[in-house]
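Asks: Model the structure of this input:
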Amino acid sequence: MYPQNKQRQTANVTPAQLGIIVALVFIIGFVLGNQITNIQAQTNVTLPPEFQPLQEAYNTIQDQYIEDVAIDVLVDGAITGMVEALDDQFSAYMPPEIYQDFNISMSGDMEGIGATITTDDETGEMYIVDVLPNTPAEAAGVQPGDVFVAVNGESVEDWDQTQLVTNVRGPAGTVVNITFRRGDDLIELSITRDRFEIPNVEYEVLEDDIGYISMYDFSERSRAQLDEALNILDVNNLNGLIFDLRGNPGGLLTSAIEIGSAFIEEGPILYERFSDGSEITFSADGSYAGIEVPIVVLVNQGSASASELIAGALQDTGVATIIGDVTFGKGSVQTVLGLSNGGGLRITVARWLTPNRNSIDGKGVVPDIRVPIPEDFDYQRDGDIQLQAAVEFLSQTEAAID
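Replies: This is a model prediction of the structure:
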């Protein structure tokens, strides 16, 4: 038997849509997969004269606009406009309330309903991609593919993702009323928000004594959770290990290095390359877990950034066999800087390369054994065909060794 809940039931998304997935525990305002550097942005830099029109526009709005507008609203709008001018889906401005929650999320704690969303490029509609297990969203019956129609009675038609996040998230114990469109039906759900730790690592022993570990994202706690799973599974007394990174959107670069170091004993895990051509090498940190059994890493289109970093490193070094579908293709690194207004600026600062200096940006990691999901795939009917392929591969590998 195969685990029935291991292949996350996600709605179909295109690579472009995956690029703007919001990890919504309804708390993270922007896609994961970044290097976090919470340092204060420079405040003592004199603006060049080209910024004079910005001051003029501000003065005109303050003096002549028919309605009163809060200064912080204008500031948020100006910063948002500058970042949008970069035309980079991975760079973003986070208003103070979103930035605060973003920092909390990186610790592995969440407060909200427990789902991930994205925006349809063609229709502009925002919909559920994934529902986290054991969360308010799951308990209320939210399903992948559900399209947001209204929140607390207010239409979301003209909202962006930040507005949606701001209105859906809230303190644990409070209720948010959401209207979804599911097919041709409107579904109204009252969801009680909660605070919870993301069930980041799940593990068990499958048939043929094959260990299974899935990881939802890369947070500060991920390495400790991985070590606990490996210890409880007693991995070296099994016939193989499956490391499931499907649907894992990424996370902290530091966490990815720690996870990579569990599998790679020494040598580079990735290279960071900056705009001036300079590079930084990130090598295994010496915390090798000593795994001696054959390893399979499962990936799919939802495996992005740090997940691709791990898959690419284990593929290049020959440590693991990659099975599944081509990954998302996010080969960039972002830094998050705190601003004096309490908000945060997230900008792309580098590209990363695998140990063999391959760039996966826009291309993804191509599995050693491709098991794409057919268009007519039915999970209830067909089961988890990618996990089945991994188990069969490891079983055959063990038989060949014997």
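Asks: C-alpha only now, for contacts and for neighbours.
Replies: Fine.
Asks: which residues of this structure fall in helices?
Replies: With DSSP state H, the ranges of helices along the chain come out as 15-18, 52-64, 71-84, 96-105, 136-140, 161-168, 222-233, 253-263, 306-316, 379-382, 385-401.
Asks: Return the most buried member of those.
Replies: helix 306-316 (a mean of 27; mean count of other CA atoms under 10 Å).
Asks: Contacts for that helix next, please.
Replies: Here helix 306-316 makes contact (CA atoms under 8 Å, 6 or more residues apart in numbering) with 33-34, 218, 245, 248-253, 256, 259-260, 263-264, 269-270, 297, 299, 320-322, 327-330, 354-356, 360, 364-365.
Asks: Narrow these to those in strands?
Replies: Among the contacts of helix 306-316, the members found in strands (DSSP state E) are Ile269, Leu270, Val297, Val299, Thr321, Ile322.
Asks: and the fourth one, what does it touch?
Replies: Under the criterion of CA under 8 Å, 6+ apart, the contact partners of Val299 comprise Asp244, Leu245, Arg246, Gly247, Ala311, Ile322, Ile323, Gly324, Asp325, Val326, Thr327, Pro367.
Asks: Can you tell me which of these has the most neighbours?
Replies: Most neighbours among the contacts of Val299, by other CA atoms under 10 Å: Ala311, with 30 neighbours.
Asks: how near is that residue to Gly324?
Replies: Distance of Ala311 to Gly324, computed by CA to CA, to the nearest Å: 11 Å.
Asks: thinking again about what came up before, ok, the contacts of Val299 vs Pro15, which is closest?
Replies: Nearest to Pro15 among the contacts of Val299 is Thr327, at 9.0 Å by CA to CA.
Asks: how close does that closest one get to Pro268?
Replies: Taken as CA to CA, the span from Thr327 to Pro268 is 21 Å.
Asks: next one: Glu97
Replies: In terms of CA to CA, Glu97 sits 37 Å off from Pro268.
Asks: hmm, back to that, may I see the contacts of Val299 arranged in a markdown table, with distance to Val147 as well?
Replies: Below are the contacts of Val299 laid out as a markdown table (distance: CA to CA, whole Å):
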| residue | distance to Val147 |
| --- | --- |
| Asp244 | 28 |
| Leu245 | 26 |
| Arg246 | 23 |
| Gly247 | 19 |
| Ala311 | 32 |
| Ile322 | 33 |
| Ile323 | 31 |
| Gly324 | 28 |
| Asp325 | 26 |
| Val326 | 26 |
| Thr327 | 25 |
| Pro367 | 32 |
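Asks: from those residues, which is closest to Asp109?
Replies: Gly247 (18.6 Å).
Asks: Not counting its neighbours along the chain, what's nearest that closest one?
Replies: Gly302 (4.1 Å; CA to CA, 6 or more residues apart in numbering).
Asks: now the other sequence, so there's something to compare against:
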Amino acid sequence: MISTSMLMILLQAPLSIHASTAEGDKLVSNTSDQAQSKSAYRFEEVLSLLSTLHISGASKDKLLDAALQGMVDSLDDPYTEYYEPSKGNEFQNAVNGQRVGLGFHLAINDKGTYVNQIFQGTPAEQGGLRAGDYLLAVGGQQVSTLSQNALNQVLSGKKEGDSIAIMILRGEEKKLLTLTYASIQYPIVTHNLFNGKIGYIRVYTFSWNAELEFAKALEDLQSQGMTSLIVDLRDNGGGYVEVAQKLAEHFIENGVFMYEKKQGVSEPQPVEIKEGHSLGLPVSVLINTYSASASEMFAGFMQDHKLATIIGTRSYGKGVAQQVIPLISGGTLKVTSMEWLTPQQHKVNEVGIEPDIEVSGEIETLLRGLLALHTKQLDLELTDTMTFCNQVELPVNVPFKKVGENYYVPARLLAALAQAEIHWDASSQVVTIKSNSSDVGYHVSSVVTGDAFLLNGTSWVQLDAFQKQLSKLSWTASGQELTIHLSQE
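Replies: Next comes the predicted model:
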């Protein structure tokens, strides 16, 4: 029906045009066709001569891919890309959370680089790697001699079926493991329920399955009596616009999702939600510098409709969207086809989403998200390699230091617990934690002693000293374990 209607429109349109106009159109069309034919002939001629005469013996396919890449590069748009036929699935797989890897995450503490998260059913789990294992050597290179980027390079860039030797330290025992790279489906959505009935949903990518998994997570949390929600979009580089809109439909019945600006249209056009559902609960949305595109679209929607408090750092600033088009002749074209604005028509491209509460750091941002939802009790349990918050294990290590009988933690962590701002004055060597109720400066010593000290660029504050500023904070310690308790009742 659609194709027939289109044909009718094309056939009927010339009937209302005067003969002179029609003739003019015909002449222009013929001229245009001749120009296109000449350009196509010139392209084919150069392609044929280069493939025939050049000393390199480059094939026509190789030269054609280079020519197509040149067209894309001429637009000076980092988001418009041409994928050769052999790489056409790369973008789709990345959006859908699928890539070749081993299936574990690393973290660093004073003792070295260790495994802080392993995904189920992956080569890492099957090969015997465990959370808490320290990496001594990877691919024959000592980890202690490698920067974080260099270590990532050693571990990445492998093909499915490649293997790598990893020497680990588990307790006092050294083990040599051999792991084989495989295509891994990484998590798209995960969820938990914190004490205090605060739901937590992390969306890693806006793939086609993300909305279904988000809906299941939401339903499960609601069945457990969730009274508020955190949506974590940190490090989420985006995905499909339609999926971001589907997620937004869980929070509002009717309203503008975003505005889109397309070629040839003078005014931004609204994209509306018309049959959504109101969650009716307090919500925090967490973002960071790597939250981009569809993540920013969702965060901007929640912010402009005052449906959530946005917490974290300013987002990436990708306010344009692309169409992904499989080419009939082979390969894939990803082309920027529109710019989008938030419901209040705020520009996002090269600007980003500004959070309502600005805070950096993995654990610090999560704590501010929990506290913004008025959690009454907060318990942070810290060990060498594990962190628990209100009995939920977190894939992040929070360091602390025991000096004599005193315990020190990073000043940024304490500022997050106090819902405070933190300021550093290099001239006076004072770190100030400023909240609504108090403003305390801690003189930072270069020696590991006193109320605070500076080590490796981090300000460490003694818990006893900070407890005087935040009386609702208490703590207990046993050996290499530290528990910080905060009461807001």
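Asks: now what about the TM-score between them?
Replies: Overlay of the two chains. TM-score (TM-score structural alignment, normalised by the length of the first structure): 0.67; 307 aligned residues with a CA RMSD of 3.5 Å.
Asks: For Arg193 of the first structure, which of the helices of the first structure is the nearest?
Replies: Closest to Arg193 of the first structure of the helices of the first structure is helix 136-140 (CA to CA; 6.2 Å).
Asks: Residues contacting that closest one, please?
Replies: Contact with helix 136-140 of the first structure is made by Gly112, Ile113, Gly114, Ala115, Val131, Leu132, Leu189, Ser190, Ile191, Thr192, Arg193, Asp194, as judged by CA under 8 Å, 6+ apart.
Asks: residue in the first structure matching Gln185 of the second structure?
Replies: In the first structure, Gln185 of the second structure lines up with Glu197, judged by TM-score structural alignment.
Asks: Which residues are in contact with that match?
Replies: Taking CA under 8 Å, 6+ apart as the contact definition, Glu197 of the first structure lies against Gly108, Asp109, Met110.
Asks: Excluding chain neighbours, give the residue nearest to it in space.
Replies: Among residues not flanking Glu197 of the first structure along the chain, Asp109 sits closest, at 4.5 Å (CA to CA, 6+ apart).
Asks: The one you found against Asp194, yeah?
Replies: No: counting by CA atoms under 8 Å, Asp109 of the first structure sits too far from Asp194 to count as a contact (10.8 Å).
Asks: neighbour-wise, which of those two wins?
Replies: With neighbours defined as other CA under 10 Å, Asp109 of the first structure and Asp194 compare such that Asp194 has more, 21 against 18.
Asks: I figured the more buried one was touching Gly112, is that so?
Replies: Yes: using CA under 8 Å, Asp194 of the first structure is in contact with Gly112, at 5.5 Å.
Asks: tally of neighbours for the nearest residue to Lys197 of the second structure once chain neighbours are set aside?
Replies: The shortest distance from Lys197 of the second structure to any non-neighbouring residue, by CA to CA, 6+ apart, is to Met226 (4.7 Å). Neighbourhood size, Met226 of the second structure [other CA under 10 Å]: 20.
Asks: Need the counterpart of Met226 of the second structure in the first structure.
Replies: In the first structure, Met226 of the second structure lines up with Leu238, judged by TM-score structural alignment.
Asks: wait, that match sits on Glu292?
Replies: No: applying CA under 8 Å as the test, Leu238 of the first structure and Glu292 come out as separate, 9.6 Å apart.
Asks: any chance you could map the strands in the stretch 351-489 of the second structure?
Replies: With DSSP state E, counting those that start in this stretch, the ranges of strands along the stretch 351-489 of the second structure come out as 357-358, 377-382, 387-389, 392-394, 401-403, 406-410, 421-425, 430-434, 439-443, 452-455, 458-462, 473-478, 481-487.
Asks: which helices and strands sit right next to the third one?
Replies: With contacts defined as 3 or more CA pairs under 8 Å, 6 or more residues apart in numbering; DSSP states H and E, the packing partners of strand 387-389 of the second structure are strand 377-382, strand 392-394.
Asks: what do you get for the fifth one?
Replies: Taking 3+ CA pairs under 8 Å, 6+ apart as contact, the helices and strands that strand 401-403 of the second structure lies on are strand 406-410.
Asks: now what about the strand it packs on, what contacts it?
Replies: With CA under 8 Å, 6+ apart as the test, strand 406-410 of the second structure has contacts from Pro399, Phe400, Lys401, Lys402, Ala452, Thr458, Ser459, Trp460, Val461, Gln462, Leu463, Asp464.
Asks: Give me the range in the first structure that it lines up against.
Replies: The aligned range for strand 406-410 of the second structure is empty, by TM-score structural alignment.
Asks: Compute the inter-axis angle for that strand and strand 458-462.
Replies: Orientation of strand 406-410 of the second structure against strand 458-462 (axes from the mean of the first three to the mean of the last three CA atoms, to 10 degrees) gives an angle of 140 degrees.
Asks: List the buried residues in strand 406-410 of the second structure.
Replies: Neighbour counts over strand 406-410 of the second structure (16 or more other CA atoms under 10 Å) mark Tyr407, Tyr408, Val409, Pro410 as buried.
Asks: wouldn't Glu339 of the second structure be in contact with Glu267 here?
Replies: No: in this structure Glu339 of the second structure lies outside contact range of Glu267 using CA under 8 Å: 11.6 Å.
Asks: ok, these two, which is more surrounded?
Replies: Each of Glu339 of the second structure and Glu267 has its neighbours counted (other CA under 10 Å); Glu339 has more, 19 against 10.
Asks: Report the contact partners of the more buried one.
Replies: Neighbouring residues of Glu339 of the second structure by CA under 8 Å, 6+ apart: Glu260, Lys261, Lys262, Gly319, Val320, Ala321, Asn349.
Asks: What of Phe263 of the first structure?
Replies: Applying CA under 8 Å, 6+ apart, we find Phe263 of the first structure in contact with Tyr288, Ala289, Gly290, Ile291, Leu314, Val319.
Asks: In contact with Asn200 of the first structure, which residues?
Replies: Counting by CA under 8 Å, 6+ apart, Asn200 of the first structure touches Ser214, Met215, Tyr216, Asp217, Ser222, Gln225.
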